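Novice: when you get a sec, could you give me coordinates for this:
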Amino acid sequence: MDGNIAETRQRLRDAMPVARRWAYFDHAAVAPVSGPAAAAMQRWVDESVSEGDTMWPEWGRQLKSMRQSAANLIGAATDEIALVPNTTAGINLVAEGLDWRSGDNLVTLGDEYPSNLYPWMHLADRGVETRRVPTADGVVDYDQLADRSDDRTRLITVSWVAFSNGCRRNLDAIAEIAQRKGALLFVDAIQGLGVFPLDVSRTPIDFLAADGHKWLLGPEGAGIAYIRRDRLPLLRATAVGAHSVVHAYDYTHIELKLKQDAARYEGGSLNVPGMFGLGASIDLLQSLGVENVAAAILDATDSICSKLREGGFRVVSPRDGEQRSGIVSFEFPGADLLAVRRHCLEQGVALACRAGRIRVSAHAYNTGEDIDRLMSSLATFTE
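Specialist: Just a heads-up that it's a prediction; the model follows:
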């Protein structure tokens, strides 16, 4: 095994208490919280209990640091980052914020997670068409994506990594199509952010959102949205509150003068402990190097695919080059998949069922021993 992979795997494993009991392969659903994230949230609880809101100046500094960490993760500026409760909230900033006109359309993929479909479909009563381009087990036909876009296409919206089978999409190619068609680009990054490199200063993405409770190893209820600085005027703020204005903490000064950065979308109170936890996990992953984390994940999933094929299972996830991700989907013919999952849980192995298949999602800390436990659990399943 490559030395960097082994070191990355062990360093991250040391920070993941869940590994003491579980062979955990369900990061694409809800990941276990990292040790640093748990410690950061516990510090907030202890401070809140003992000090109350006298800690706000320090908490404010920590939130500023967390926002900087999130910006660094994707190569953005801090004023382009909004702190949001989940990916859906980030999607709706764009869906409800753009000045759609009847006859507009947007183009997306046929296998999107529902949260990257319903907000766009909800625009139908404004005369906006949602066009869904089919994929082949997650693989995108970029020519077809371009062909479905026309001069009334306002937006192309895609998941970076397909939730059901793990196909990682070429964001540079999709961004080129969007630019050529004069459309904006939104990326649902939840299944790849933090474990595969992304630089929005190089890949011209207009909007992006991701929750922290999957590959970022943070808690639920804490995520980030990215709005490219020059796109900020395009989005009407739809959830304006006391924190949306430039004089956010002067509560007797009533003047609707919105902040000139992405924080204008943070109208109300934030999930402060959740954001601290997310920030701690982002810092952890960046300390390891996202490239190193990616290499360890692909090493693990390559091994899983090899063993699955040896065991007679058919892997349906695309596994060519940069289409690979941390998600592996495979068929278990004739089996009750929920029963398979229950059996694996009893063996201390966590996985999921999606789209009529078994889905395993390995992180960088999953070891060969974890993979052996997975294969043993599958081999011993009997209905």
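Novice: drop to CA atoms for contacts and neighbour counts, all remaining ones
Specialist: Noted.
Novice: wait, Ser325 sits on Asn165?
Specialist: No. In this structure Ser325 lies outside contact range of Asn165 using CA atoms under 8 Å: 9.1 Å.
Novice: which ones are touching Asp150?
Specialist: Contact analysis of Asp150 by CA atoms under 8 Å, 6 or more residues apart in numbering lists Lys181.
Novice: mind doing that once more with 10 Å?
Specialist: Asp104, Asn105, Leu106, Val107, Lys181, Gly182, Ala183 (CA atoms under 10 Å, 6 or more residues apart in numbering).
Novice: how near is it to Ala178?
Specialist: 10 Å (CA to CA, to the nearest Å).
Novice: who touches both of these two?
Specialist: Val107.
Novice: which residues of the stretch 101-250 of the chain fall in helices?
Specialist: Remark: helices assigned in the stretch 101-250 of the chain by DSSP state H, counting those that start in this stretch are 118-121, 142-147, 171-181.
Novice: Leu285: which of these is closest?
Specialist: Across the helices of the stretch 101-250 of the chain, Leu285 has its closest neighbour in helix 171-181 (21.6 Å, CA to CA).
Novice: work out the gap between the closest one and the centre of the chain.
Specialist: Between the centre of helix 171-181 and the centre of its chain there are 20 Å (CA atoms, centre = their mean, to the nearest Å).
Novice: quick check: next helix or strand after the longest helix anywhere in the chain?
Specialist: In terms of residue count, the longest helix belonging to the chain (DSSP state H) is helix 290-310. Downstream of helix 290-310, the first helix or strand assigned by DSSP states H and E is strand 314-315.
Novice: quick check: next helix or strand after that next one?
Specialist: Next in sequence after strand 314-315, counting helices and strands by DSSP H and E, comes strand 327-331.
Novice: any idea of the angle that next one forms with helix 290-310?
Specialist: 10 degrees (axes from the mean of the first three to the mean of the last three CA atoms, to 10 degrees).
Novice: which elements pack onto strand 327-331?
Specialist: Other elements packing on strand 327-331 under the criterion 3 or more CA pairs under 10 Å, 6 or more residues apart in numbering; DSSP states H and E are helix 290-310, strand 314-315, strand 352-354, strand 357-361.
Novice: what's the angle from it to strand 357-361?
Specialist: Orientation check (the same axes, to 10 degrees): strand 327-331 against strand 357-361 gives 160 degrees.
Novice: centre of the chain to whatever helix or strand comes next after strand 327-331, how far?
Specialist: Note on strand 327-331: by DSSP H and E, the next helix or strand toward the C-terminus is helix 337-346. Offset of helix 337-346 from its chain centre (CA atoms, centre = their mean): 26 Å.
Novice: following helix 337-346, which helix or strand comes up?
Specialist: In N-to-C order, the element after helix 337-346 by DSSP H and E is strand 349-350.
Novice: another for comparison:
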Amino acid sequence: MSTMLITSHPAPVREAIGRHRDALDADPVAYLEENGTRLTEASRAAAASYLGMHPAHVALTDSTTMGVGLIYTGLKVGPGQEVLTTDEDYYVTHESLRHLTDATGATERRISLFDDISEATDGGIVQRIVDAIRPETRLLALTWVHSSTGLKIPVGSIAVALQEINAGRDEQDHVLFGLDAVHGFGVETDSFFDLGVDFLMAGCHKWLFGPRGTGIAAISERGLGAVRPIVPTFDDARVFSRWYAGEDYALSNNGRTLTPGGFKDFEHRWALAEAFALHEEIGRARVAERTHTLAGDLKDALAGIRGVSVVTPRQPGLSAGIVCFDVEGLEPEEVVSRLRSRSVVASVAPYPSAHVRLTPSIRNSEAEIEAAARAVRSII
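Specialist: Predicted coordinates:
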């Protein structure tokens, strides 16, 4: 139950990787020159279709970390402006915002979304964010599903609240909304526009069951105007061709200009389209329902074990596939070690307040949920 870390390649993805790898090994230059652009754009188009947006608004990355770093460190802010995030956000968000503020003179501020996660509510989370917005706030940087606790925040409701705030501001002062979406992406059914964010960054080698080392960054029209490229691209041919001709190549941003250039694990990037196709074939609603059902069954089973405290909210609206818990009298690392000795793959949240994590997904069965609960019961 380790989908939140890294996944096995399902058969269609594995076969596509092998097909591209073999062709590259046979004649790497010809295969790259004849197919590279077409296959890259097929992966971009598949990601865009999944999110319900135009491919020009999708950048291809290697991971959530790369996407968050590219977007946040490339944000156009300066002295007198601030970026707002939360105590509950992950190292990658905090570190990227530190790089941004060090380089620009903007400031960073953090708030807590709740006092006690057991009492967290949609309305309470939204209100805390609204109350924290200041005139100088330029970016709100949040995480859809917290890998520390499994809490899923009400992104759509937050976006609506920001729209109301932005309605009274000049466009250059709008609060932009950035989202580390990796633990909702591939689980939930929301499109980019359902979420209402400006930036959505996610790795594809977790819940989407995509190739290892792939990710995306999706950007709104407003977001494209507010961020600058960090790494030179080769995906937008106009940039290189204008440079080559000695012409001005300061073009307006799009997903291609924001895609880092250089040689990649092409066979993995090109197999990304198969991962999206597999999810679409199964059905996104079915994926979401199945994931939530299994996670709910696991939470119920763990809650019935004496000495186990489930940290993740029980309500489906406040959680997704991550299930975090504590075992009385045992450190999280010891729980993980004991579970792995019983063939249950758990992990520890890499946060100051560490918890044990199990993350059931559509590759799991009801019998495996029961087996995981039995394993937890056996170590106490």
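Novice: which residues do Ser325 and Asn165 of the first structure both contact?
Specialist: Listed as contacting both Ser325 of the first structure and Asn165 by CA under 10 Å, 6+ apart are Ser317, Pro318, Ser361.
Novice: nearest to Asp26 of the first structure among those?
Specialist: Ser361 (5.1 Å).
Novice: what sits against the aligned partner of the closest one in the second structure?
Specialist: Alignment note (TM-score structural alignment): Ser361 of the first structure maps to Thr359 of the second structure. Counting by CA under 10 Å, 6+ apart, Thr359 of the second structure touches 1-5, 150, 207, 291, 294-295, 298, 320-324, 345-347.
Novice: do the same with His94 of the second structure
Specialist: Tyr72, Thr85, Thr86, Asp87, Glu88, Leu100, Glu108, Arg110, Ala141 are the contacts of His94 of the second structure under CA under 10 Å, 6+ apart.
Novice: and the strands in the second structure, which stretches?
Specialist: Using DSSP state E, the strands of the second structure run over residues 58-61, 82-86, 107-111, 137-143, 176-180, 199-203, 215-219, 308-310, 323-327, 347-348, 356-358.
Novice: could those strands go into a markdown table alongside mean neighbour count and distance to Ser241 of the second structure?
Specialist: A markdown table is the format used below for the strands of the second structure (neighbours: other CA atoms under 10 Å; distance: least, CA to CA, whole Å):
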| stretch | mean neighbour count | distance to Ser241 of the second structure |
| --- | --- | --- |
| strand 58-61 | 26 | 20 |
| strand 82-86 | 22 | 36 |
| strand 107-111 | 16 | 38 |
| strand 137-143 | 23 | 34 |
| strand 176-180 | 25 | 32 |
| strand 199-203 | 29 | 28 |
| strand 215-219 | 28 | 24 |
| strand 308-310 | 19 | 56 |
| strand 323-327 | 24 | 49 |
| strand 347-348 | 22 | 47 |
| strand 356-358 | 26 | 49 |
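Novice: could those strands go into CSV alongside distance to His94 of the second structure?
Specialist: Formatted as CSV, those follow (distance: least, CA to CA, whole Å):
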stretch, distance to His94 of the second structure
strand 58-61, 19
strand 82-86, 8
strand 107-111, 9
strand 137-143, 9
strand 176-180, 12
strand 199-203, 15
strand 215-219, 18
strand 308-310, 26
strand 323-327, 22
strand 347-348, 20
strand 356-358, 22
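Novice: which of the ones you listed sits closest to His268 of the second structure?
Specialist: Across the strands of the second structure, closest to His268 of the second structure is strand 215-219 (CA to CA), at 10.6 Å.
Novice: that closest one vs the first structure, average offset?
Specialist: Superposing on the first structure places strand 215-219 of the second structure at an average distance of 0.6 Å from its equivalents, by mean CA distance after the TM-score superposition for the first structure.
Novice: Provide the aligned range in the first structure for that strand.
Specialist: Here strand 215-219 of the second structure aligns to the first structure at residues 223-227, judged by TM-score structural alignment.
Novice: starting at the chain centroid, how far to that stretch?
Specialist: Centre-to-centre, stretch 223-227 of the first structure and its host chain are 10 Å apart (CA atoms, centre = their mean).
Novice: stretch 262-277 of the second structure too?
Specialist: On CA atoms, centre = their mean, the centre of stretch 262-277 of the second structure falls 17 Å from the chain's centre.
Novice: can you give me the end-to-end span of it?
Specialist: Using CA to CA, one end of stretch 262-277 of the second structure lies 26 Å from the other.
Novice: thinking again about what came up before, Ala367 of the second structure is nearest to which of the strands of the second structure?
Specialist: strand 356-358 (14.7 Å).
Novice: contacts for the closest one next, please.
Specialist: Under CA under 10 Å, 6+ apart, the answer for strand 356-358 of the second structure is 1-4, 147-150, 295, 298-299, 310-312, 321-327, 331-336, 344-350, 369, 372.
Novice: now, of those residues, which are buried?
Specialist: 1-4, 147-150, 295, 298-299, 310-312, 321-327, 332-333, 335-336, 344-349, 369, 372 (16 or more other CA atoms under 10 Å).
Novice: out of the helices and strands packed on strand 327-331 of the first structure, which comes closest to Ala23 of the first structure?
Specialist: Closest approach to Ala23 of the first structure among those (CA to CA): strand 357-361, 10.7 Å.
Novice: tell me the angle that closest one makes with helix 337-346.
Specialist: Put simply, strand 357-361 of the first structure runs at 30 degrees to helix 337-346, going by the same axes, to 10 degrees.
Novice: strand 357-361 of the first structure vs the second structure, mean deviation?
Specialist: So strand 357-361 of the first structure averages 1.0 Å relative to the second structure (mean CA distance after the TM-score superposition for the first structure).
Novice: now that strand, how far from the centre of its chain.
Specialist: Using CA atoms, centre = their mean, the offset of strand 357-361 of the first structure from its chain centre is 17 Å.
Novice: again with stretch 129-142 of the second structure
Specialist: The answer for stretch 129-142 of the second structure is 21 Å, by CA atoms, centre = their mean.
Novice: swap in stretch 361-379 of the second structure?
Specialist: On the basis of CA atoms, centre = their mean, stretch 361-379 of the second structure is displaced by 26 Å from the centre of the chain it belongs to.
Novice: so who does Arg317 of the first structure touch?
Specialist: Careful, residue 317 of the first structure is Ser and not Arg. 137-139, 162, 164-168, 305, 323-325, 327-330, 359.
Novice: let's see that with 6 Å instead.
Specialist: For Ser317 of the first structure, the contacting residues are Asn165, Val328, Ser329, by CA atoms under 6 Å, 6 or more residues apart in numbering.
Novice: okay, the counterpart of the first one in the second structure and His183 of the second structure: tell me how far apart.
Specialist: Following TM-score structural alignment, the counterpart assigned to Asn165 of the first structure within the second structure is Thr149. With distances taken as CA to CA, Thr149 of the second structure is found 12 Å from His183 of the second structure.
Novice: perfect, that will be all.
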